[in-house]
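Colleague: Quick one: sequence plus predicted model below, questions after.
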Amino acid sequence: MPNRLARSTSPYLQQHADNPVDWYEWGEEAFAEARRRDVPLLISVGYAACHWCHVMAHESFEDEATARFMDEHFVSVKVDREERPDVDAVYMEATQAMTGHGGWPMTVFATPDGAPFFCGTYFPPQPVQGMPSFPQVLASVAAAWTTRRDEVDGSAESIRAALAERPPTAPLGEDLDPHAAERALATLARSFDTTRGGFGGAPKFPPSMVLEWLLRHSARTAGHGDGADPLELPDALDATATGAPSGDVDPALRMAERTLDAMARGGMYDQLGGGFARYSVDADWVVPHFEKMLYDNALLLRVYVHWWRLTGSPLAQRVVTETADFLVRELRTGEGGFASSLDADSPDAEGRPAEGAFYVWTPDQLREVLGDDDGAWAATTFSVTDDGTFEHGSSVLQLLVDPVEDDQARLADARARLMAAREERARPGRDDKVVAGWNGLAVAALAESAVLLERPDWLDAAVGAADLLVRVHLTGDRLARTSRDGAVGTAPAVLEDYAHVADGFLALHQATGDAAWLARAGALLDAVLARFTDGAGGFYDTADDATDTVLASIRRPRDVGDGPTPAGQSAAAGALLTYAALTGSTDHRAAAEAALREPVAVGARVPRAAGWALATFEALLDGPREVAVVGPVDNPMTVELLRAARRSPAPGAVVVHGEPDTEGVPLLAGRPLLDERPAAYVCRGLVCDRPTSDPSEVAEALRR
């Protein structure tokens, strides 16, 4: 008989609806039951595409004996971390403090009022390599609760106090260091993998936010630095070692290009269908953890289109095209939004769940689809070997070297045939809940890609997702975090939702010229300033009237370091800064500067934890650069002026277009046509160039 989770709108929770465990959702019903029975809470946190979450579910939560013990001694609570990032953040901090690491599944034992006293991640069904089994952990915690209660309560209070008293990571009120980006660059270079790209060793996650910062830094400084002390870079960080073009290519661009190239050619990138897996388990970007997340692909889509804009890389253009098409083809929901993820697992040939089964190939399978000659050629081209790079002799497709020009048509044909054959396989599961913030990321990425590569179908998809957010998630200036099948979820939106949705709306305003998107973004950012402020220039992750009371008794969530997605405070700073450039609001620009102080200080010391803050800082240092193009959008001269403005990589630039004095668009006010011809007005700060109808003058003005 299904448990309470059958009523949930979360696909992850519904995956556990048939467990023999008497699961509760996070909420007062669970806390009240724990208080009534005077038993601990067992809080299990995961998400739908998490491979080891599924493993622990099959091994332990589907086991009748384990479920009986859980029901007898605990009140068990299932949490979807994607739906409740506030719950996840507080308990992840406790888990990392207690164990030195974190991850999912996360297993937390807490008092009935939610204070954690023992935390861990995955526990196996039997002891292995010094790790206790899950039944052993359950028995030990239950025994401690009944025989050493004072000790347990004391531990919970100590942990609660430690979490509540966490000091800021940087002195508040200090001015932004104008050379912080150069200092961060020198620090980052010391961890750069000059051979394989990326930073550090295995596993390697796509450093999307850091790469965005590196591209913006390169565009702002044009390789000349910003006047800070000279960089001390590894000797190996030169053009030949990184694979970047020789000449005066700067270190930021070298690191970005080497990494972007390696990720796009390796097994972490889907060489047939586009889109990136969550991470590579090795240091060479070969074997992925196969889940595909919306937020990863939205962030990377934006990075790759900015790489193309900066350098014209054909590889970047291909990745942008394939990844945008992947988002629209495989993650778009029937309501127009974008689903959260594709699972790592899918049924193999025998119908058993297997990680990566949908994506991997053997040489025999290639020959079966393509024939002997083309199959052998494809095996060499995609690095598919008899001993395999993955399990059971199968290989992840790679494209380490571009085929010669004469083989391009052959490659396209092989891809199309393999893609068609792959579509006959059992597909990975899809978590089709719509997360507001992640859809905001997708809207921004698709809108920018659409105008840069001139793909109106991508812009239509971005508008469709934004319309869903307005129609379903937005009530006044308040957001709901999730929806599914058009029905809104119960979880309140957090800071990242407000920030990313506002940023997506601002991108749509620039792409479409529709003033309504600017107004909607402004309302969301006003809500951020009114309800999320910490009183010292930063922001909490939850609104003052939407902070969970149990979490509030431990600590109101506030994190300035990037995780899988940009930190909410950095994301808010970015949206505030863009809004300020589009409207001329000095208040919003001042709020963005104040919000950047702490994360930029973190970034100067630990740049991999603050890529989005550093990227936003580059825009702050570079801008505001405002470009207003007036004229009919179907006029070829207007199109050329817009193309010149949009292709500028200047990180502080915003571009709007429309008829002169369009209502609700401040940058168009008082900007007439130039002798009845479309015109561009380019300003930087408080200084404006003369209006022009010459696209080359626009491009030149934005290079200065």
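Modeller: Thanks, I have it. Numbering: from 1, shown residues only.
Colleague: Could you use CA atoms for every contact and neighbour count after this?
Modeller: OK.
Colleague: What is the neighbour count of Met255?
Modeller: For Met255, the neighbour count with other CA atoms under 10 Å is 28.
Colleague: can I assume it sits in a helix?
Modeller: Yes. With DSSP: H, G, I helix; E, B strand; the rest coil as the criterion, Met255 is part of a helix.
Colleague: any idea how far Phe617 is from it?
Modeller: Distance of Met255 to Phe617, computed by CA to CA, to the nearest Å: 19 Å.
Colleague: Also Glu405?
Modeller: 41 Å.
Colleague: now do Gly393
Modeller: Distance, Gly393 to Phe617, by CA to CA: 47 Å.
Colleague: So for the two, which sits in the more crowded spot?
Modeller: Taking other CA under 10 Å, Gly393 and Phe617 do not tie; Phe617 has more neighbours (31 against 15).
Colleague: could you list every residue that touches that one?
Modeller: Ala181, Leu596, Val600 (CA atoms under 8 Å, 6 or more residues apart in numbering).
Colleague: quick one: which helix or strand includes the first one?
Modeller: Assigned by DSSP states H and E, Ala181 belongs to helix 180-189.
Colleague: now the angle from the helix ranked longest in the chain to helix 180-189?
Modeller: When the chain is parsed with DSSP state H, its longest helix is helix 586-605. Counting by axes from the mean of the first three to the mean of the last three CA atoms, to 10 degrees, helix 586-605 points 30 degrees away from the direction of helix 180-189.
Colleague: What residues sit buried inside helix 586-605?
Modeller: For helix 586-605, a neighbour-count test (16 or more other CA atoms under 10 Å) marks 588-605 as buried.
Colleague: another one to put next to it:
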Amino acid sequence: MSKPNHLATETSPYLLQHAYNPVEWFPWSEEALKKAKDESKPILVSIGYSACHWCHVMEKESFENEETAAIMNEYFVNIKIDREERPDIDQVYMDAVQAMTGSGGWPLNVFLTPDGKPFYGGTYYPPQQLYNRPSWTDVLHGVANAWHNKHEEVLQQANNLTGYIEQSNTFGHDNAEQNFTHEKAATIFTNLMKQADTLEGGFGKAPKFPQTFSIQYLLKYYHFYKNEEALKHALLSLDKMIYGGIYDQLGGGFARYSTDAEWLAPHFEKMLYDNALLLITMADAYQLTKNDLYKETIDHTMAFITRELLSPENGFYAALDADSEGEEGKFYVWSKKEVEEVLGADAELFCKFYDITETGNWEHTNILRVKISVDDFSQKHKIDLPVLKEKLKEGREKLLKAREKRVRPGLDDKILLNWNALMNTACCKIYAATGREEYRELALKNVNFLLAAFLQGENLFHTYKNGHAKISAFLDDYAYLIQALINLQEITGDVSYLMKAKELTEHVLDNFSEAETGLFYFTGSQQKDIIVRKKEIYDGALPSGNAVMISNLYYLAVVFDVQLWHERCNKALGSLVKMCENYPTSFGVWCDLILEVIRGTREIVVTGEVVDEVRKEILANFIPYKVFQSASQENNLFPLLSGKSVTSQPLIFHCKNYSCSEPVNNVDLLLKQL
């Protein structure tokens, strides 16, 4: 083993994986940047994350190779970055690589001038030239040669590319007045469905990502306009994922995406944020349809999360790796013989249901998936439905127990504030949908941990491990946490969460704002170690921090009656409406907010000496776009609660612009009013 490099004292599991490479890796630091300037060397920044399959491949092929490492050490200052710890740096250099090559991904390998400006880059490079990709050593020699022999051209390229990145960050200045009409909602729906795979669910072609924001829009669009096509495609998309190999049929939880159109073969990494977003979407689907499939999948996924991703401190770990024993998916796949050895006489039925064959359904082995529903299978094979369900349950439990004896995939045990806040919102949403008290309790324990671990004075931090939080928080951290606090208030009635949300919102307004557009920068005003302060507006794997923050402002403007916040939301949203209409799969959270503006926000208040049961009953219903407060004592600090008496029997108020109809005393009457 090589001696440790400069990553050995880091806490990120991804960086620690590279701590004994012969490459002299540095973390992103003043020391590394100074070294590059002092020695007039270009910087190689290599960005990845611990659950990334191709990151592992390139490490094994190139970064562990002594001869390759010698070239890197001679010509470059080498910096390794965990993209989950420093998404701000990843965003800037991903933009650069996409501008240069037309595509991006991880590992992301970018060459910079000593002052941090990118001039060349790409993603995975093989050790030998392959499929029109140059070898990694060819790239290293080529860049080193250009740096020494075409220095002025390299600097010009770096300046041009940095200028392009800055220019591409100037959106949001078109603040023309927008009419938020029903026609705009319909246009968004129509353009979404143009990308819909109406056979296999989801949007676009392989590789397929869950795209939960678009599914949520379809559910809400159906709710308001009774468009059956919207509901059909939303549920088809969820069902196909739940039945597919992207879902862990034994242990619960979803992988990040599917490599094929029918959701069979994922890259097997399991990320906390994907599961949080899918839980939120399934909570909506269950509230709307009361289909037990969604409730069962919620419970099964939560069993996975609490078993494998929950820390003793009630934080959630980041991810599980795709690989074990150096092989992708090995932990999750089965041969028919292995299943027969575990299940014996019951194996035939189990294999038939989960598409397990002698030849395999993926690379000569089997990923468990469901090709027809359990109800249809019961009828087709003339098996009593309760008997079939029990047999399958017993089989899953036996195989899960057997699987536990295998070598487990690596765990990325850092705790990220933004992902935890998303998971907290998920716990709130699934508590509301299912009424299961343990989900509410988990949300409360988690937020107590987050506020204790990540908040120091007025400032939040982004990542936590071994009792220590570090790296100043980004917009996503603040936005997602504020969103979680809003949801916690709804499920508890505790207004202290709203006060904390307001405090954090004011900090964001002071430190992240771009005044001209009403939008927000991804990084705070104090952060100085990046070449561009980006405004991230696209909803990708994670919701745009801008979209979530504007949604938060929209909600809190009602709660605290702040007209300026409301006006800011309209200004920011108005500048992006055209993009949202034309490219709805890239702006799902924004589209959701546009639909809320079109349909209006319901204001619902419950007062009474005992309000818990009524609150729970209201939350169980699918009521999009509401501000919901409940109080067991009089409270004049909040406009919606002000002047409302508290009696022994609960009273339910439906309001608009703080003007309330006569209170009713049961939830059915409220639903009729809505």
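Modeller: Structure's in. What do you need? Bear in mind the structure is a predicted one, so any value in this text is a computation, not a measurement.
Colleague: what helix or strand is His462 of structure 2 on?
Modeller: Counting by DSSP H and E, the element that carries His462 of structure 2 is strand 459-465.
Colleague: Mean distance between that strand and structure 1 after superposition?
Modeller: Taken over the aligned residues, the distance from strand 459-465 of structure 2 to structure 1 averages 0.9 Å (mean CA distance after the TM-score superposition for structure 1).
Colleague: Quick check: buried residues in that strand?
Modeller: Across strand 459-465 of structure 2, burial judged by 16+ other CA under 10 Å covers Leu460, Phe461, His462, Thr463, Tyr464.
Colleague: Trace that strand over to structure 1 and give me the residue numbers.
Modeller: The alignment of strand 459-465 of structure 2 onto structure 1 (TM-score structural alignment) covers residues 478-484.
Colleague: now do stretch 286-296 of structure 2
Modeller: Mapping stretch 286-296 of structure 2 onto structure 1 (TM-score structural alignment) gives residues 308-318.
Colleague: Now do the matching stretch: everything it contacts.
Modeller: Residues outside stretch 308-318 of structure 1 that contact it (CA under 8 Å, 6+ apart) are Leu215, Ala219, Asp261, Ala264, Tyr304, Val305, Trp307, Leu452, Arg647, Ser648, Pro649.
Colleague: how about a cut-off of 7 Å?
Modeller: By CA atoms under 7 Å, 6 or more residues apart in numbering, the residues outside stretch 308-318 of structure 1 that reach it are Tyr304, Val305, Trp307, Arg647, Pro649.
Colleague: likewise stretch 415-432 of structure 1?
Modeller: The set of residues external to stretch 415-432 of structure 1 that reach it, using CA under 7 Å, 6+ apart, is 11, 48, 272-273, 333, 339-347, 358, 369, 484.
Colleague: Where in structure 2 does it fall?
Modeller: Counting by TM-score structural alignment, stretch 415-432 of structure 1 corresponds to residues 396-413.
Colleague: how far does the matching stretch stretch from start to finish?
Modeller: Separation of the first and last residues of stretch 396-413 of structure 2 by CA to CA is 27 Å.
Colleague: circling back: among the contacts of stretch 308-318 of structure 1, which one is most surrounded by other residues?
Modeller: Tyr304 (30 neighbours).
Colleague: Can you list the buried residues in the helix or strand in which that one is found?
Modeller: In this assignment (DSSP H and E), Tyr304 of structure 1 forms part of helix 294-311. When burial is assessed from 16+ other CA under 10 Å, helix 294-311 of structure 1 yields the following buried residues: 294-310.
Colleague: Also stretch 620-633 of structure 2?
Modeller: By neighbour count on 16+ other CA under 10 Å, the buried set for stretch 620-633 of structure 2 is Ala620, Asn621, Phe622, Ile623, Pro624, Tyr625, Val627, Phe628, Gln629, Ser630, Ala631, Ser632.
Colleague: Now do that stretch: which range of structure 1 does it align onto?
Modeller: Going by TM-score structural alignment: stretch 620-633 of structure 2 matches residues 647-660.
Colleague: Much appreciated, bye for now.
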